[in-house]
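S.K.: with the input below, show me the fold.
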Amino acid sequence: MSGVLVFAFLLFELLAIATVSVSFSNGSSYHVGCLESERRALLRFKQDLQDPSNRLASWIGYEDCCAWAGVVCDNVTGHIVELNLRNPFTYCDLSQSKANPRSMLVGKGPIPEGLQNLTSLKHLGLPFNHFSSSVPKWFDRLTHLEHLSLSYNSLEGRIPRSMARLCNLRRLYLGGAKLNQEISEILEIFSGCVSNGLESLALASSSISGHLTDQLGQFKNLDSLDLSNNSIVGPVPESLGQLSS
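M.R.: Here you go, the predicted structure:
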């Protein structure tokens, strides 16, 4: 009888361990919910927007913000790690990417500062909307950021030097912005810790001028570079051949 009891006890322990293992590995069965401070930050962000197609209809009240449209949270910490609000209705017209204005999120001014409180963000995607003003200087607070896409909004002004602190940045998309900046200055900004990991840089149609220099050789992991439709002149530097592909 004692042997049967021991076997039953061991079987119970194994089942308990398996249950715990499944609950931790499956995001749908273990989820702490979003943090209150980050839920409020998203609601402040929404208040500063016009949303004519009601894309953010799920962003209401005291609901779990991890279930809101475009929001992805870490299953263990509850921190928001991804905010993807790309305009879903985009199309190509005469080789140019455009978006349906009826589905744009329209900023009432600069990109709302409420997002700077989402300090665990790894992915921020706002392309093909209508955010104006310049690239915010406070982006340097998002030190975990790996993917930043602001392409084809209505941004103007230079890339701020504070973005040199985004050491985890892997992909940067700023196509269609009116940067009015020399390419050498942009490469200098990212020549520090950013250059160690940057894999994709897209600055097409961004009012960039000047000459490409050997600064490009510092970006050892860069495998995608789009500088088309700008005013960059001069020979292709030899350092271009030092890139990963």
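S.K.: going forward, measure contacts and count neighbours with C-alpha atoms only.
M.R.: OK.
S.K.: off-centre distance for whichever helix in the chain runs longest?
M.R.: In the chain, assigned by DSSP state H, the helix with the most residues is helix 2-25. Chain-centre distance of helix 2-25: 42 Å, with C-alpha atoms, centre = their mean, to the nearest Å.
S.K.: can you list the buried residues in it?
M.R.: By 16 or more other C-alpha atoms under 10 Å, helix 2-25 has no buried positions at all.
S.K.: repeat for stretch 182-194
M.R.: Buried-residue list, stretch 182-194, by 16+ other C-alpha under 10 Å: Glu182, Ile183, Ser184, Ile186, Leu187, Ile189, Phe190, Ser191, Cys193, Val194.
S.K.: from the residues you listed, which land in strands?
M.R.: Glu182 (DSSP state E).
S.K.: what does stretch 192-200 contact?
M.R.: The contact list for stretch 192-200, computed with C-alpha atoms under 8 Å, 6 or more residues apart in numbering, reads 164-173, 218-225.
S.K.: what secondary structure does the most centrally placed residue in the chain sit in?
M.R.: The residue lying closest to the centre of the chain (C-alpha atoms, centre = their mean) is Leu124, at 2.3 Å. When classified by DSSP: H, G, I helix; E, B strand; the rest coil, Leu124 comes out as strand.
S.K.: next, format the buried residues of stretch 182-194 as a markdown table and append distance to Leu83.
M.R.: Output for these, formatted as a markdown table (distance: C-alpha to C-alpha, whole Å):
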| residue | distance to Leu83 |
| --- | --- |
| Glu182 | 30 |
| Ile183 | 29 |
| Ser184 | 31 |
| Ile186 | 25 |
| Leu187 | 27 |
| Ile189 | 25 |
| Phe190 | 23 |
| Ser191 | 27 |
| Cys193 | 24 |
| Val194 | 21 |
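S.K.: what's the most distant pair in the buried residues of stretch 182-194?
M.R.: Pairwise distances across these peak at 20.2 Å for Glu182 and Cys193 (criterion: C-alpha to C-alpha).
S.K.: what's around Arg55, how many residues?
M.R.: A count of neighbours around Arg55, defined by other C-alpha atoms under 10 Å, yields 16.
S.K.: same thing with the one 4 residues further on?
M.R.: The number of residues packed around Trp59, counting by other C-alpha under 10 Å, is 21.
S.K.: the one 4 residues further on now?
M.R.: Glu63 has 13 neighbours, counted by other C-alpha under 10 Å.
S.K.: cool, and the one 3 residues further on?
M.R.: Neighbouring residues of Cys66 were enumerated by other C-alpha under 10 Å; the total is 25.
S.K.: Gly241 too?
M.R.: Here the number of neighbours of Gly241 (other C-alpha under 10 Å) works out to 11.
S.K.: how about this one, so we can line them up?
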Amino acid sequence: MGKCLSWKYFSLLLSLLFFHSQFPFSSSFSSNSQCSALLHFNHSLSLNSSASPPLKCFNSYPKTGSWKEDKDCCTWDGVVCDNSTRHVIALDLGCSWLSGSIHSNSTLFVLRHLRTLNLAGNYFNSSLISPEFGKFQSLTHLNLSHSRFYGEIPYEISQLSLLVSLDLSYNWGLLIKTPVWKRVIGNLTQLRELLLDETNMSSITPSSLMNLSSSLTTLSLGGCSLQGTLELNIFRLPSMQILDLGGNRNLEGSLSRSNWNSSSLNFLSLDHTNFSGELPDFIGSLKSLEYLYLSACNFIGAIPTSIGNLTQIINLDLSYNSFNGLLPLSIFDLPNLSGLFLEHNQLVGPLPNHLVGVVAIEIIGAQFLLCLA
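M.R.: All right, here's what the predicted structure looks like:
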């Protein structure tokens, strides 16, 4: 665009400023001004396919590339409006090739009626997460994952008291400090999904996890530099389905029967942590468990025979521990198992006859991986 604004861009900016001055974030904020805000937000960024690479986006395309100034923005790709008020209530620009910075004066923050905002899988050039995000008071879902945000998570995020899902994961360089974390726990009582993988949480005490909402179904804190001893009661959160604490090398803990809520957990990852002790017989009572990752910890003792009761299990990784004794043959009768990893333990005993000398077989069309070396 050079040093001079194009007339089209200049007129768009004037229109936006006019509507902003006439209706400063009021309930009468018009559809035209919302469309102008969206266009201005779009023009502040560029489109680059490398901003949404396949490793983080299975299906990416430039949604905003089809936005037209002469169209009602409620018909635009990624935009959802309320049928009665015509307010923009959802903006889904995940994996949309967006590249650039989001500053605090961005017209994105004009859209105060948003309930869902997804900007995941883009490249925002190490932008700070603006405190202005805290003004989206109607938000229930916020996803800024995999988008190259950087710096401290602002206190204002904790003001979004209606949030059901918050995903800030995989923005390497994000930091959450104790005052913000305490406020998130205390104020975001509606949360069901909290994902902060690869966020620096080194100053957060693991015991504070006990204060999370009892309605939480997903807690994903992989690679967050958590350190210290995890309270046993984390496994008692009644609605928990996905618990990922893997990659926290200095996080200590153990598993025992008193820890577990067996009704809903289907994903558990404690790999590459400092968890230790024996695997309890009670593990076999987790009837919904589909994925269990306990590799590279400090577990000892025998693998309980009750593990053969995990009839829903798909992937089971117990590698790189100090498990010993007989390998329960019931593992090989699990109907849905497609990945089994047991290497670098001290397990003994015969394999079932049909597995002797076999390292990879087909079971119901799925590749079954057996690693015992």
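S.K.: picking that back up, tell me how far whichever helix or strand comes after the longest helix of structure 1 lies from the chain's centre.
M.R.: For helix 2-25 of structure 1, the succeeding helix or strand toward the C-terminus, using DSSP states H and E, is helix 36-47. Relative to its parent chain, helix 36-47 of structure 1 has a centroid offset of 17 Å by C-alpha atoms, centre = their mean.
S.K.: okay, buried residues for helix 36-47 of structure 1 please.
M.R.: Those would be Glu38, Arg39, Arg40, Ala41, Leu42, Phe45, Lys46, for helix 36-47 of structure 1 by 16+ other C-alpha under 10 Å.
S.K.: quick one: contacts for the equivalent of the fourth one over in structure 2?
M.R.: Looking back up the chat, that one is Ala41 of structure 1. In structure 2, Ala41 of structure 1 lines up with Ala37, judged by TM-score structural alignment. Contact analysis of Ala37 of structure 2 by C-alpha under 8 Å, 6+ apart lists Leu16, Thr107, Leu108, Val110, Leu111.
S.K.: tell me how many other residues crowd the alignment partner in structure 1 of the fourth one.
M.R.: Think Val110 of structure 2. In structure 1, the residue paired with Val110 of structure 2 according to TM-score structural alignment is Asn117. By the criterion of other C-alpha under 10 Å, Asn117 of structure 1 has 16 neighbours.
S.K.: quick check, Asn117 of structure 1 in contact with Glu38.
M.R.: Yes - contact criterion C-alpha atoms under 8 Å: Asn117 of structure 1 and Glu38 qualify, at 7.0 Å.
S.K.: one step back: Arg86 is in contact with the residue nearest to the centre of structure 1, correct?
M.R.: No - using C-alpha under 8 Å, Leu124 of structure 1 and Arg86 do not qualify as a contacting pair, with a distance of 9.4 Å.
S.K.: among the contacts of stretch 192-200 of structure 1, name the buried ones.
M.R.: Buried, going by 16+ other C-alpha under 10 Å: 164-173, 218-222, out of the contacts of stretch 192-200 of structure 1.
S.K.: from those residues, pick the one nearest Leu11 of structure 1.
M.R.: Distances from Leu11 of structure 1 to these, taken by C-alpha to C-alpha, are shortest for Asn168, at 45.5 Å.
S.K.: show me what that closest one aligns to in structure 2.
M.R.: So Asn168 of structure 1 corresponds to Leu162, using TM-score structural alignment.
S.K.: ignoring the adjacent residues along the chain, who's closest to that match?
M.R.: Nearest residue to Leu162 of structure 2, sequence neighbours excluded (C-alpha to C-alpha, 6 or more residues apart in numbering): Thr140, at 5.3 Å.
S.K.: what's the answer for Arg112 of structure 2, then?
M.R.: Leaving aside its chain neighbours, Arg112 of structure 2 sits nearest to Phe136 (5.3 Å; criterion: C-alpha to C-alpha, 6+ apart).
S.K.: which residues does that neighbour contact?
M.R.: By C-alpha under 8 Å, 6+ apart, the contact set of Phe136 of structure 2 is Phe109, Leu111, Arg112, His113, Leu114, Arg115, Leu160.
S.K.: and the contacts of stretch 146-162 of structure 1?
M.R.: 98, 122-140, 168-181, 186, 189.
S.K.: cool, and stretch 100-110 of structure 2?
M.R.: Residues contacting stretch 100-110 of structure 2 (C-alpha under 8 Å, 6+ apart): 25, 34, 37-38, 40-41, 44-46, 123-128, 130-133, 135-136.
S.K.: so which bit of structure 1 is the longest helix along structure 2 matched to?
M.R.: Counting residues, the longest helix found in structure 2 (DSSP H) is helix 7-22. Across structure 1, nothing matches helix 7-22 of structure 2 (TM-score structural alignment).
S.K.: just want the angle from that helix to helix 31-43.
M.R.: Interaxial angle, helix 7-22 of structure 2 versus helix 31-43 (axes from the mean of the first three to the mean of the last three C-alpha atoms, to 10 degrees): 130 degrees.
S.K.: quick one on the thing from earlier: residues touching the residue nearest to the centre of structure 1, list them.
M.R.: Taking C-alpha under 8 Å, 6+ apart as the test, what Leu124 of structure 1 contacts is Glu82, Leu83, Asn84, Leu145, His147, Leu148, Ser149.
S.K.: among these, pick out the one closest to Ile17 of structure 1, please.
M.R.: Among these, and counting by C-alpha to C-alpha, the member closest to Ile17 of structure 1 is Glu82, at 31.0 Å.
S.K.: can you tell me how far that closest one is from Leu148 of structure 1?
M.R.: 10 Å (C-alpha to C-alpha, to the nearest Å).
S.K.: and if you look at Arg161 of structure 1?
M.R.: Taking C-alpha to C-alpha, one finds Arg161 of structure 1 at 16 Å from Leu148 of structure 1.
S.K.: pick out whichever of these two has more residues nearby.
M.R.: Taking other C-alpha under 10 Å, Arg161 of structure 1 and Leu148 do not tie; Leu148 has more neighbours (21 against 14).
S.K.: that one pairs with which position in structure 2?
M.R.: Counting by TM-score structural alignment, Leu148 of structure 1 lines up with Leu142 in structure 2.
S.K.: that older thread, JSON lines for the contacts of Leu124 of structure 1, including distance to Ala18 of structure 1 and secondary structure?
M.R.: Supplementary listing: those in JSON lines, determined by distance: C-alpha to C-alpha, whole Å; DSSP: H, G, I helix; E, B strand; the rest coil:
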{"residue": "Glu82", "distance to Ala18 of structure 1": "30", "secondary structure": "strand"}
{"residue": "Leu83", "distance to Ala18 of structure 1": "33", "secondary structure": "strand"}
{"residue": "Asn84", "distance to Ala18 of structure 1": "34", "secondary structure": "strand"}
{"residue": "Leu145", "distance to Ala18 of structure 1": "35", "secondary structure": "coil"}
{"residue": "His147", "distance to Ala18 of structure 1": "35", "secondary structure": "strand"}
{"residue": "Leu148", "distance to Ala18 of structure 1": "38", "secondary structure": "strand"}
{"residue": "Ser149", "distance to Ala18 of structure 1": "40", "secondary structure": "strand"}
